[in-house]
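A.B. asks: Below are the sequence and a predicted model; questions follow.
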Amino acid sequence: MKKHLYLLMTMIMVVSMSELQVAGMMPSIATDLDTSVSRVGLLVSMYSLGMALGGPAVAYMLRHIRPKLALLSVVGLYAVLEALVPLIHEYWWVAIFRILTGCLSGATFGLSVTFGAQLAESPTKIGEAISIVLGGIMVGTVFGLPLSHYVAGALSWQTSFYLLALIALCLFVASLFALPSRDPASQEASEQDLRNLRSLRLWSRYLVSLLTIGAAYGSFTYFTPLLERNSGLSPNTTTVVLLTYGLFSFIGNLVVGKFADSHAVTVLRIGHAVLIISLSIIAMFATTGWLTVTMVLLVGLAGVSMNPALVTRVAEVGGTGNLVSTVHTSVITMGVTLGTAVSALTMSIAGNDPAIAMWTGAAFACLAAIVLATQTVPFKRSAASSI
């Protein structure tokens, strides 16, 4: 089943790269569409908005369809829309297509996680299986922006869209033959999936995910200016550091997956502590290059890599149905948006110093640790399990 999980991982990698591809080639797109770079930047936000709001809607519509067919439908349509974007030379049409691709991307996340849970060797291996699937986030996040930037410079920004569309099409064909068929959720299971979304316990765990991802992205987003401006690293060295950060995130994701099923809370407590300490050290000693780089890599190990533990805790109270998983994806996307937005606000107030974003990320991690603590207070086991 591992090969199937890696296939799902590649799907998530592609849609993660698609989210960031515009950010890597904004000047080229702005020139071609005869608009400003700031308006092109909104295309990234529109994609994220589609993921957050449209993903659950798509998953809801597909809830009675076989998982394989649902996933193939989403990936196939994504490939078509991704290929159509560069054929259109009107900004608002491109914006609409980006929103639609974002909707399909959000659904791909939820459907892939649900499918990955079904393909786990046993119920006690769900966290490990999901960690493999979610590894695509690390790869796509790290390579999406620099690769799109390179392709736009060497060829054209349109080529980036064609390449991702082609890869998605190849994944569609590979999945058609390779992924096993599974029965769709029963009417009762679908209704239970919907009822689970009314659970306060579930939303309290969603909140931990929101704050944890907000901490990771509220800092990660501003690593480049911090490393170059505060630490004095060259652009080439910064690129190497960021690629190594991605490798560490991928490794951390796999390690967390090994322990997520049986020690999710412990993993999160350690991860939050590492984030708080590492980001605080970066903020205080940003001018010390070697120390900053070391802490950045620690953030890679303990930041976004906590995803499998977050998913495991959500699955404990909400199951792994399409809606619960896709809404969790939306919450994570909102965490990215919230973390980066709050960091941008605090930086603007404090003189645009990237070190302020590190303090903001540490504050998010503190809040996540506090919320987690309220859910895991050592009362009687029956009382604690009800939170």
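C.D. replies: Perfect, thanks for sending it.

A.B. asks: Going by C-alpha atoms from here, please, whenever you check contacts or count neighbours.
C.D. replies: Fine.

A.B. asks: Now the residue nearest to the spatial centre of the chain: which helix or strand?
C.D. replies: In the chain, the C-alpha closest to the average C-alpha coordinate belongs to Ile137, at a distance of 5.3 Å (Cα atoms, centre = their mean). Element membership for Ile137, per DSSP states H and E: helix 126-154.

A.B. asks: Now do the same contact list for the residue nearest to the centre of the chain.
C.D. replies: 12-13, 16 (Cα atoms under 8 Å, 6 or more residues apart in numbering).

A.B. asks: who's in contact with Leu323?
C.D. replies: Remark: with contacts taken as Cα under 8 Å, 6+ apart, Leu323 is in contact with 56, 59-60, 63, 110, 193-194.

A.B. asks: returning to what we had before: which of the contacts of Ile137 tops the neighbour count?
C.D. replies: With neighbours taken as other Cα atoms under 10 Å, the top of these is Ile12, carrying 27 neighbours.

A.B. asks: Surely it touches Leu134?
C.D. replies: Yes - the pair Ile12 / Leu134 is scored as a contact, 7.1 Å apart, by Cα atoms under 8 Å.

A.B. asks: pretty sure Met138 contacts Phe250?
C.D. replies: Yes - contact status for Met138 versus Phe250: in contact at 5.7 Å, counting by Cα under 8 Å.

A.B. asks: Tell me where the stretch 51-200 of the chain has helices.
C.D. replies: Counting by DSSP state H, counting those that start in this stretch, the stretch 51-200 of the chain has helices at residues 55-61, 67-84, 91-118, 126-154, 157-178, 187-196, 200-220.

A.B. asks: and here's the other structure:
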Amino acid sequence: MKSPNISQTVMTIKSWLALIILAISTFTIVTTELAPVGLLTPMAKGLLVSESEIGMTVSLYAWVGAFSALLASIFLGNVAKKRLLLILTIILFCSNMMTALVDSYTILLIARVIGALAHGSFWAMIGATAVAIVPTKYIGIATSIVFGGVSAASVFGVPLSNYIGITLGWRDAFWFMSGLSIISFTGILILIPQITSNSTIGFDALKKVLKSGTLWKIYAATLLTITAHFAAFTYIEPWLQTQSNLHIELIPFILFAFGLAGLFGNFITGVVIDKHLKLTVSLSIILICVVFIFIGLNQNSFTQIAIFSLVTIWGLAISGIFVGFQTWVLKLSGDDVFPASSLYVSFFNIAIGLGATLGAWIVSNYTLSTLYISASIIIGLSILLVNLIPASANNPNIRMDKTYETN
């Protein structure tokens, strides 16, 4: 065993490769979570159920994922990180394999619940693992790389699953995700070092985190911003359909531009976030708020250039929020990094479900304009909380102690 020097400033090639394999892992788990969105029709036909029932598997996945992250924060904090990641990857593989083989809706729900149980724990564990394998000054860029897999999944994962589902069949799409799980397992086995930590666990640790006013501000801001984003993003395609100046065949390219902007935003965020964390998050929130206001107040059709610009700004800015709040939690939580990160994952997943539900209710009872104005108000409120959050911890030892065993 050897203890690394926390103040070290050099990143090894293996450390960079480890971050990349963790990014591939986040790509896999998010693609698994969202794949049914692009496979609603073929899955519904194949299992003889409605599209709304297939859609419910996404909502169920998010809620169970939030619950599993909470369980992980209580019981799994001191389990060896590498071993746990490998076990969770195997569970995710089994879930995708079961989904590819199901012949009834009931079995599909069981398979999705199994995957979601691994999902929440996996996501919480990835953040803590990224912190443990890089020097302190690289926490921000490490987070942007690892959680860049989320943006990549929205750009490539879901469309690719949809393409496989259309050309080969929806079951093959889940076999594809099973293959990604195997790649993640192999990469983790080879590249992730053995990590043991003194990270606090249990109900007492959870209570300690919940008593932190600073972390509560981050969680509340996350709940507001992610709820607003997903309420609006769930209905971005219907909004694009209302734009008379936009040809329908261009909609997929606009959505693709959103995803590419998100990837580029991840890169920009990774470069600036370690030095300008609070500014990055604040600016991202303001930009999205302005985009929502423009969409909500404009009753006429935008030009194609304006539509492209609004969607691109939105995609760039959301990366600052995704990476920013996660990085903030990792920087401020100290020895409580695992329960704090797990709670963040729970709030994030809860917000996904709330956003989709709120968006559906507003659109059913009011208009798309009302939805976007409401989303702008919700996300705008979060800036008040962000201004109250300290940019860094007062305690210079902001990270959990850790030791490695080299493979």
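C.D. replies: Received it, and whenever you're ready, just let me know what you need. Worth saying up front: this structure is predicted, and the values here are computed from it rather than measured.

A.B. asks: coming back round to it: show me the one of the helices of the stretch 51-200 of structure 1 that comes nearest Arg269 of structure 1.
C.D. replies: Comparison of the helices of the stretch 51-200 of structure 1 against Arg269 of structure 1 by Cα to Cα identifies helix 200-220 as nearest, at 10.8 Å.

A.B. asks: what does the helix or strand following that closest one contact?
C.D. replies: Towards the C-terminus, the helix or strand next in line after helix 200-220 of structure 1, according to DSSP H and E, is helix 223-225. Residues outside helix 223-225 of structure 1 that contact it (Cα under 8 Å, 6+ apart) are 238, 354.

A.B. asks: The helix or strand just after helix 223-225 of structure 1 vs structure 2, average distance?
C.D. replies: Per DSSP H and E, the first helix or strand lying C-terminal to helix 223-225 of structure 1 is helix 235-284. Plainly put, helix 235-284 of structure 1 ends up 1.6 Å away from its match in structure 2 on average once the two are laid over each other (mean Cα distance after the TM-score superposition for structure 1).

A.B. asks: what does the helix or strand that helix 235-284 of structure 1 is followed by contact?
C.D. replies: Using DSSP H and E, the helix or strand that follows helix 235-284 of structure 1 towards the C-terminus is helix 289-302. The contact list for helix 289-302 of structure 1, computed with Cα under 8 Å, 6+ apart, reads 216, 227, 231-233, 241, 244-246, 248-253, 271-272, 274-275, 278-279, 281-282, 285-286.

A.B. asks: buried sites along helix 289-302 of structure 1?
C.D. replies: Buried residues in helix 289-302 of structure 1, counting neighbours by 16 or more other Cα atoms under 10 Å, are found at 289, 292-293, 295-302.

A.B. asks: will you turn these into TSV that also has distance to Tyr222 of structure 1?
C.D. replies: Written out in TSV, the entries for the buried residues of helix 289-302 of structure 1 read as follows (distance: Cα to Cα, whole Å):
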residue	distance to Tyr222 of structure 1
Gly289	15
Thr292	13
Val293	13
Met295	14
Val296	11
Leu297	14
Leu298	16
Val299	13
Gly300	14
Leu301	17
Ala302	17
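
A.B. asks: Residue in structure 2 paired with Met26 of structure 1?
C.D. replies: Matched to structure 2 by TM-score structural alignment, Met26 of structure 1 sits across from Leu40.

A.B. asks: and if you look at Ala154 of structure 1?
C.D. replies: Under the alignment (TM-score structural alignment), Ala154 of structure 1 pairs with Thr167 in structure 2.

A.B. asks: Quick check: the gap between that match and Leu39 of structure 2.
C.D. replies: When Cα to Cα, to the nearest Å is applied, the distance between Thr167 of structure 2 and Leu39 of structure 2 equals 12 Å.

A.B. asks: which of the two has more neighbours?
C.D. replies: Leu39 (25 against 11).

A.B. asks: My guess is the more buried one contacts Asn162. True?
C.D. replies: Yes - proximity of Leu39 of structure 2 to Asn162 meets the contact threshold set by Cα under 8 Å, at 5.9 Å.

A.B. asks: list the residues that contact both of those two?
C.D. replies: Common neighbours of Leu39 of structure 2 and Asn162 are listed as Trp170 (criterion: Cα under 8 Å, 6+ apart).

A.B. asks: Of the contacts of Ile137 of structure 1, which is the nearest to Ala368 of structure 1?
C.D. replies: The nearest one, if we look at the contacts of Ile137 of structure 1 relative to Ala368 of structure 1 and count by Cα to Cα, is Ser16, at 24.1 Å.

A.B. asks: ok, of the contacts of Leu323 of structure 1, which come out buried?
C.D. replies: Using 16+ other Cα under 10 Å as the burial test, the contacts of Leu323 of structure 1 include 56, 59-60, 63, 110, 193-194 as buried.

A.B. asks: if we can go back for a sec, tell me the one of the contacts of Leu323 of structure 1 nearest Ile332 of structure 1?
C.D. replies: Taking Cα to Cα as the measure, Gly110 is the one of the contacts of Leu323 of structure 1 closest to Ile332 of structure 1, at 11.3 Å.

A.B. asks: aligned partner of that closest one in structure 2?
C.D. replies: Under the alignment defined by TM-score structural alignment, Gly110 of structure 1 corresponds to Ala124 in structure 2.

A.B. asks: number of nearby residues for the aligned residue in structure 1 for Ala232 of structure 2?
C.D. replies: In the superposition onto structure 1, Ala232 of structure 2 corresponds to Ser219 when matched by TM-score structural alignment. Counted with other Cα under 10 Å, the burial measure for Ser219 of structure 1 works out to 29 neighbours.

A.B. asks: For Ser219 of structure 1, give its distance to Val85 of structure 1.
C.D. replies: Distance from Ser219 of structure 1 to Val85 of structure 1, counting by Cα to Cα: 31 Å.

A.B. asks: does Phe147 of structure 2 really touch Ile24, like I thought?
C.D. replies: No - distance between Phe147 of structure 2 and Ile24: 9.2 Å, which falls outside the contact criterion (Cα under 8 Å).

A.B. asks: out of those two, which sits in the busier spot?
C.D. replies: Set side by side, Phe147 of structure 2 and Ile24 give different neighbour counts by other Cα under 10 Å, the larger being at Phe147 (27 against 24).

A.B. asks: What lines up with Ser376 of structure 2 in structure 1?
C.D. replies: Pairing criterion TM-score structural alignment: the partner of Ser376 of structure 2 within structure 1 is identified as Ala362.
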